[in-house]
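[1] Below are the sequence and a predicted model; questions follow.
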Amino acid sequence: MQLHVLNHPLVDHKMTVLRDKNTPSNIFRELVSELVILEAYEATRNLDVVDREIETPIAPMVGKHLASPRPMVVPVLRAGLGMLDGMTKLLPTAEVGFLGMKRDESTLDIITYANRLPEDLTGRQCFLLDPMLATGGTLVAATHYLAERGAKDITAINIIAAPEGLKKLEEAIDPSIDFKVVVCAVDEKLNDQAYIVPGLGDAGDRLYGLID
């Protein structure tokens, strides 16, 4: 597993505002989008490209073009949807799939409740979007879900990670998968309710409000 933690003053500033409990949902959503754009720049550094002959207004040249098949962006519902806009701004030609996974708050088991993905992901570079990497269980399940369909390499883009979640990934992700993680921050720990400390609370609730 490769881990990349963004180190930039703009990221630090935006993260501070994002974490503040007094930041309203509209600002929270905008900050998530901005942070994902910065993360996506690093996450897409190794995208497959091919040569393409073009003519500029001055002369012919050989440039680079994204290879086929197109990258696949997969937000994990529901909080991952808040990251989709930022990702597709930087990578507008990507295809988008959806994966619904949630953690049972009593057992901490991962439940899959929705899937809108191609059956065959052979050779695809995939990007999993989920703001919080807490216990790591959802991300492990989602990664193996894509790999079973043939994804050749998978990058997780998270806003915040807990050390326990990163350890879980190291131990549980199949080593044959080319797996990378890009985060804005690695926090202190998980609390007894498996929330990241200091974290930012429930990302889904802060993006979209509480659901009774």
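    Received, thanks.
[2] Every contact and neighbour count from this point should use C-alpha atoms.
    OK.
[3] Give me the neighbour count for L121.
    Using other C-alpha atoms under 10 Å, L121 is surrounded by 19 other residues.
[4] quick one: the strands in the chain?
    For the chain, the strands defined by DSSP state E cover 2-5, 49-55, 60-66, 72-77, 95-96, 98-103, 110-116, 125-129, 132-133, 153-161, 178-186, 189-190, 196-197.
[5] I'd like to know which of these is closest to D12.
    strand 178-186 (8.2 Å; C-alpha to C-alpha).
[6] What are the buried residues along that closest one?
    178-186 (16 or more other C-alpha atoms under 10 Å).
[7] what's the angle between that strand and strand 153-161?
    Angle, strand 178-186 to strand 153-161, by axes from the mean of the first three to the mean of the last three C-alpha atoms, to 10 degrees: 10 degrees.
[8] end-to-end on stretch 180-198?
    Distance between the boundary residues of stretch 180-198 (C-alpha to C-alpha, to the nearest Å) amounts to 24 Å.
[9] Run through the residues that contact A156.
    A156 is in contact with 127-130, 139, 179-182, counting by C-alpha atoms under 8 Å, 6 or more residues apart in numbering.
[10] what's the farthest-apart pair in those residues?
    D130 and F179 (15.1 Å).
[11] Look through the chain and tell me its longest helix.
    Determined from DSSP state H, the single longest helix within the chain is helix 25-43.
[12] Check the offset of it from the chain's centre.
    11 Å (C-alpha atoms, centre = their mean, to the nearest Å).
[13] Could you pull out the buried residues of it?
    So for helix 25-43, counting by 16+ other C-alpha under 10 Å, buried means 28-40, 42-43.
[14] Please compare the first structure with the one that follows:
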Amino acid sequence: MSQDFPNCTVVDHPLVKHKLTLMRRVETSTASFRALLQEISQLLAYEAMRDLKLRDETIQTPLATMEAPVLDGKKLVLVAILRAGQGILDGMLQLVPSARIGHIGMYRDPETLMAVEYYYKVPGQLTDRDVIVCDPMLATGNSAIAALSRIKNSKPGSLRFVCLLACPEGLANLREHHPDVHVYTAAIDERLNEHGYILPGLGDAGDRLFGTK
């Protein structure tokens, strides 16, 4: 299905598929769900960061001097859409612990399904920085669209979106509003239900991550 969405890369590694199946199971505990999300997030990050810029630096190995590649440019910025995006961010930080961090608080109006912002705190200077926005579920896409719009006001060098699950409706909506933002996900599920939840999905990611339901 990913070929139908040129703005999306499905990271279909066997480990990702296996861990996602474990997360989908209704009997999976909060602790296991949290650990699995962090593990999958590292695998998603690996793909989302594949084209980060490099430069050569002269280093000394135990045996010789050599020119070796290191990340170039300003530090990466990871932005979590609260609250569930924190679970993906925690996993990514294990790969890039020096990244700058931002948070955008969003909740979905239960009547309109539109995103309502209640918190915004990101690094002050995003110009020329690579920014990755994290949220487990790309459902209606409204929260992602609102968050990306806010970040674009700061003119980042590049902007990507990482999620655990996406659906056709959310991908189409995001592409309509932000055709320049590429999405990285573990799977594209079948559809949305009448309440704006992904089917078959895995339930409410925030509730399962934090044990609040």
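    Cool, the structure landed. Values in this document were obtained by computation on a predicted structure and should not be read as measured data.
[15] And the TM-score between these chains?
    Overlay of the two chains. TM-score (TM-score structural alignment, normalised by the length of the first structure): 0.94; 208 aligned residues with a C-alpha RMSD of 1.2 Å.
[16] sorry, back to before: distance to L166 of the first structure added to the contacts of A156 of the first structure, as TSV?
    Listed next are those as TSV, based on distance: C-alpha to C-alpha, whole Å:
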residue	distance to L166 of the first structure
F127	17
L128	15
L129	15
D130	14
L139	10
F179	12
K180	11
V181	9
V182	11
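[17] Can you tell me, leaving aside adjacent residues, what's nearest to D202 of the first structure?
    Y195 (8.0 Å; C-alpha to C-alpha, 6 or more residues apart in numbering).
[18] Tell me which residue of the second structure lines up with the one you found.
    For Y195 of the first structure, the aligned residue in the second structure is Y197 (criterion: TM-score structural alignment).
[19] repeat for I54 of the first structure
    Per TM-score structural alignment, I54 of the first structure is aligned with I59.
[20] gap between that match and R50 of the second structure?
    Taking C-alpha to C-alpha, one finds I59 of the second structure at 23 Å from R50 of the second structure.
[21] neighbour count winner among those two?
    Neighbour count, other C-alpha under 10 Å: between I59 of the second structure and R50, I59 has more, with 11 against 8.
[22] Look up how far Q125 of the first structure lies from R45 of the first structure.
    12 Å.
[23] re the thing from before, the longest helix of the first structure corresponds to what range in the second structure?
    The aligned range for helix 25-43 of the first structure is 30-48, by TM-score structural alignment.
[24] Point me to the residue sitting closest to the centre of the second structure.
    V162 (2.3 Å; C-alpha atoms, centre = their mean).
[25] And that residue? What does it align with in the first structure?
    Using TM-score structural alignment, V162 of the second structure pairs with I157 in the first structure.
[26] now L78 of the second structure
    So, by TM-score structural alignment, L78 of the second structure is matched to V73.
[27] what's the distance between the most far-flung residue of the second structure relative to its centre and V77 of the second structure?
    Here the second structure reaches farthest from its C-alpha mean at L63, the gap being 40.0 Å by C-alpha atoms, centre = their mean. Counting by C-alpha to C-alpha, the separation of L63 of the second structure from V77 of the second structure is 35 Å.
[28] and if you look at L174 of the second structure?
    For L174 of the second structure relative to V77 of the second structure (C-alpha to C-alpha), the value is 21 Å.
[29] Just want to know which of those two has more residues nearby.
    Neighbours were counted for L174 of the second structure and for V77 using other C-alpha under 10 Å; L174 has more, 25 against 22.
[30] In this structure the more buried one contacts A146, no?
    No: L174 of the second structure is beyond contact range of A146, at 9.7 Å (criterion: C-alpha atoms under 8 Å).
[31] Contact partners for the match of Y195 of the first structure?
    Neighbours of Y197 of the second structure in contact, by C-alpha under 8 Å, 6+ apart: 139, 203-204.
[32] buried subset of those?
    139, 203.
[33] Would you tell me which one of the contacts of Y197 of the second structure comes nearest to H18 of the second structure?
    Nearest member of those to H18 of the second structure, counting by C-alpha to C-alpha, is G203, at 17.5 Å.
[34] Enumerate every residue touching A205 of the second structure.
    84, 136-137.
[35] Narrow those to just the buried residues.
    Applying 16+ other C-alpha under 10 Å to the contacts of A205 of the second structure flags 84, 136-137 as buried.
[36] Please identify which of those residues is nearest to T212 of the second structure.
    Out of those, the member with the shortest distance to T212 of the second structure (by C-alpha to C-alpha) is A84, at 11.6 Å.
[37] these two touch, right, that closest one and S143?
    No: the criterion here is C-alpha under 8 Å, and A84 of the second structure misses it with S143 at 12.0 Å.
[38] Quickly note the distance from P123 of the second structure to L209 of the second structure.
    Relative to L209 of the second structure, and taking C-alpha to C-alpha, P123 of the second structure is found at 26 Å.
[39] ok, those two, which is more surrounded?
    L209 (23 against 13).
[40] Does that one touch L36 like I think?
    No: using C-alpha under 8 Å as the test, L209 of the second structure is too far from L36 to be in contact (10.0 Å).
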